[in-house]
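Trainee: quick one: sequence and predicted model below, then my questions.
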Amino acid sequence: MIIEKLALVTANSASLQPFYSDILGFPVIRSEQGSFTVQAGWSELTFQETSDEADGEHYYHFAFTIPENKLPEAKAWIEARVPIGTEAGEDVSYSESWNSHSVYFEDPAGNILELIARHTMDNSVERPFDPKQDIICISEIGVPTADIPAAVEHLAKLGLMSYKTTNESFNPIGDDNGLLLVVSTGRRWHFTNKTAESFPVRVHIREAGELSFSSNEHGLTIENIN
């Protein structure tokens, strides 16, 4: 599953843009009053200001794929710029079922970002880590919901199927290239003290077009807005 574009909301885009352009070094594609878009590998990431007062507390979890052999160098690069998350005294996450290593960090708005090296992918490089070349794409976005089975069923009708191990509170959809992390609201995000909450998301998936996710007390509303 290829995530070509991801659009999220924020309380203040002007204060957030320098983190992505200056700290992470992502090229700015568009910048205007109330929004900006940066290029992250083959993916575009947009933050759009919202007038909803509650949006000041909004945060998302999303991940960037890096070459499978570059996690140590990528970790050194990012922790020289921002604090990285820890859990049980560890600052690197290893998933045996996914065969991947990750590090986590936050942007100034509290969004939870991840650099993930998936050892199932044939994308190693034999040069020093270069974020301009080696942040390959956005490969995960969390979409919390109160009703995981309903969301999974809806996405299956769009041809987007479950990935590897699932359980009652976590059901990733997609493949190594890209995943929608369908998780239960209230579930703790890995390597943080934050719980998963549902906020508006728009994602353009090559295989399914543009999808809009919003929530209510019954679960996710998923619209295909092609």
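Mentor: Noted; the coordinates are in hand. Everything numeric here is computed off the predicted structure, so don't read it as measured data.

Trainee: for the rest of this, base every contact and every neighbour count on C-alpha atoms.
Mentor: Fine.

Trainee: okay, helices next: where are they in this protein?
Mentor: 13-18, 71-79, 131-134, 148-157 (DSSP state H).

Trainee: wait, which of these is closest to Ile141?
Mentor: Proximity to Ile141 (CA to CA) singles out helix 148-157 among those, at 14.3 Å.

Trainee: in that closest one, what counts as buried?
Mentor: Ile148, Ala151, Val152, His154, Leu155 (16 or more other CA atoms under 10 Å).

Trainee: got the helices of the chain as JSON lines, with distance to Arg30 columns?
Mentor: Conversion of the helices of the chain to JSON lines gives the following (distance: least, CA to CA, whole Å):
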{"stretch": "helix 13-18", "distance to Arg30": "11"}
{"stretch": "helix 71-79", "distance to Arg30": "24"}
{"stretch": "helix 131-134", "distance to Arg30": "18"}
{"stretch": "helix 148-157", "distance to Arg30": "30"}
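
Trainee: what's the closest of the ones you listed to Arg202?
Mentor: Among the helices of the chain, helix 148-157 sits nearest to Arg202 (CA to CA), with 14.2 Å.

Trainee: so for Leu115, which of the helices of the chain sits nearest?
Mentor: helix 71-79 (7.7 Å).

Trainee: below is an additional structure, to be compared with the one above:
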Amino acid sequence: MFKSVTLYTNKLKSLKRFYMNLLEWDLVEADNDRFTVKVGSSQLSFVESERPYFYHFAINIPGNQFSMMKYWLKDRVTLNREEGRDEVYFQSFDADSMYFEDPAGNIVELIGRRKRDLFGDLTKESFIDISEVGVATPYVTEVGELLQDNGIPLRNGTEVNPDELNFLGKDDKFVVLVPLHRRWYFSKKQSEVAPLEFTVNEKTFKIDVEGKIETIEEN
């Protein structure tokens, strides 16, 4: 679903070192004010900004490699905890998750899908693709309606709840749409507006600094 995701940061160099050197993701391209890394079949870009921003996004990994990935990851980052736990099982998604923060404070989730296996050692292919992108906005209803009108369905029903967390997408890839000031799970941070872009089904969706959305057709 997510062909590419673009986020903004005032810690560009630190993030580049983190994702290339610590997580060992392949660099696709780089310039003075941006870089892009490969996350399985998706691409993740960071663009330099004057203001600090943080985001929540998730990466799909094979369910049978969850424990191996956790062991590998704990040598590189500190896992976030919630009520004393550093992982959680989501029955409705049949998936296990662990969370950590990068140098810019982005809340990164690795989701082990129990119905997706990859046998053998951990490799770069163990990062399957971008699974979730969090969108925090005061315009939850408007954003949710535009996404649905452009072929991204609400997981349960057709009317987004402007006061709660909403999943829009299908299979194991979702836009996580939330109102402002909602605490992100496995963190102490509350959701706030941050500009971002993501490309799905040859359409690019842009969220501006006010939390409003627009679409741009890909050529």
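Mentor: Okay, I see it. Please read all numbers here as calculations on a predicted model, not as lab measurements.

Trainee: how much space between the most centrally placed residue in the first structure and Gly142 of the first structure?
Mentor: In the first structure, the centroid-proximal residue (CA atoms, centre = their mean) is Phe62; its distance is 1.3 Å. Distance of Phe62 of the first structure to Gly142 of the first structure, computed by CA to CA, to the nearest Å: 6 Å.

Trainee: swap in Ile112 of the first structure?
Mentor: 10 Å.

Trainee: anything in contact with each of those two?
Mentor: Counting by CA atoms under 8 Å, 6 or more residues apart in numbering, the residues touching both Ile112 of the first structure and Gly142 are Tyr60, His61, Phe62.

Trainee: which one of these is nearest to Val38 of the first structure?
Mentor: Of these, the one sitting nearest to Val38 of the first structure (CA to CA) turns out to be Phe62, at 14.5 Å.

Trainee: that closest one matches what in the second structure?
Mentor: Following TM-score structural alignment, the counterpart assigned to Phe62 of the first structure within the second structure is Phe57.

Trainee: coming back round to it: which among the helices of the first structure is found nearest to Leu180 of the first structure?
Mentor: Per CA to CA, nearest to Leu180 of the first structure of the helices of the first structure: helix 148-157, 9.6 Å.

Trainee: give me the mean distance between that closest one and the second structure.
Mentor: When the second structure is superposed, helix 148-157 of the first structure averages 1.5 Å from its matched positions, counting by mean CA distance after the TM-score superposition for the first structure.

Trainee: now that helix: which residue numbers in the second structure?
Mentor: The aligned range for helix 148-157 of the first structure is 140-149, by TM-score structural alignment.

Trainee: tell me how far the matching stretch lies from the chain's centre.
Mentor: Going by CA atoms, centre = their mean, to the nearest Å, the spacing between the C-alpha centre of stretch 140-149 of the second structure and its chain's C-alpha centre is 19 Å.

Trainee: thinking again about what came up before, any idea how far the residue nearest to the centre of the first structure lies from Leu180 of the first structure?
Mentor: 9 Å.

Trainee: which residues do these two both contact?
Mentor: Joint contacts of Phe62 of the first structure and Leu180 (CA under 8 Å, 6+ apart) are Glu140, Ile141, Gly142.

Trainee: scan these and report the most crowded one.
Mentor: Glu140 (27 neighbours; other CA atoms under 10 Å).

Trainee: ok, residues contacting stretch 109-121 of the second structure?
Mentor: Counting by CA under 8 Å, 6+ apart, 56-66, 93-100, 126, 131 sit against stretch 109-121 of the second structure.

Trainee: what about the strands in the second structure?
Mentor: 2-9, 27-31, 34-39, 42-48, 56-62, 88-90, 95-101, 107-113, 129-136, 166-170, 173-178, 196-200, 203-207, 213-217 (DSSP state E).

Trainee: could you export those strands as JSON lines, including distance to Asn21 of the second structure?
Mentor: Formatted as JSON lines, the strands of the second structure follow (distance: least, CA to CA, whole Å):
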{"stretch": "strand 2-9", "distance to Asn21 of the second structure": "18"}
{"stretch": "strand 27-31", "distance to Asn21 of the second structure": "10"}
{"stretch": "strand 34-39", "distance to Asn21 of the second structure": "12"}
{"stretch": "strand 42-48", "distance to Asn21 of the second structure": "15"}
{"stretch": "strand 56-62", "distance to Asn21 of the second structure": "18"}
{"stretch": "strand 88-90", "distance to Asn21 of the second structure": "27"}
{"stretch": "strand 95-101", "distance to Asn21 of the second structure": "15"}
{"stretch": "strand 107-113", "distance to Asn21 of the second structure": "16"}
{"stretch": "strand 129-136", "distance to Asn21 of the second structure": "19"}
{"stretch": "strand 166-170", "distance to Asn21 of the second structure": "31"}
{"stretch": "strand 173-178", "distance to Asn21 of the second structure": "26"}
{"stretch": "strand 196-200", "distance to Asn21 of the second structure": "24"}
{"stretch": "strand 203-207", "distance to Asn21 of the second structure": "29"}
{"stretch": "strand 213-217", "distance to Asn21 of the second structure": "33"}
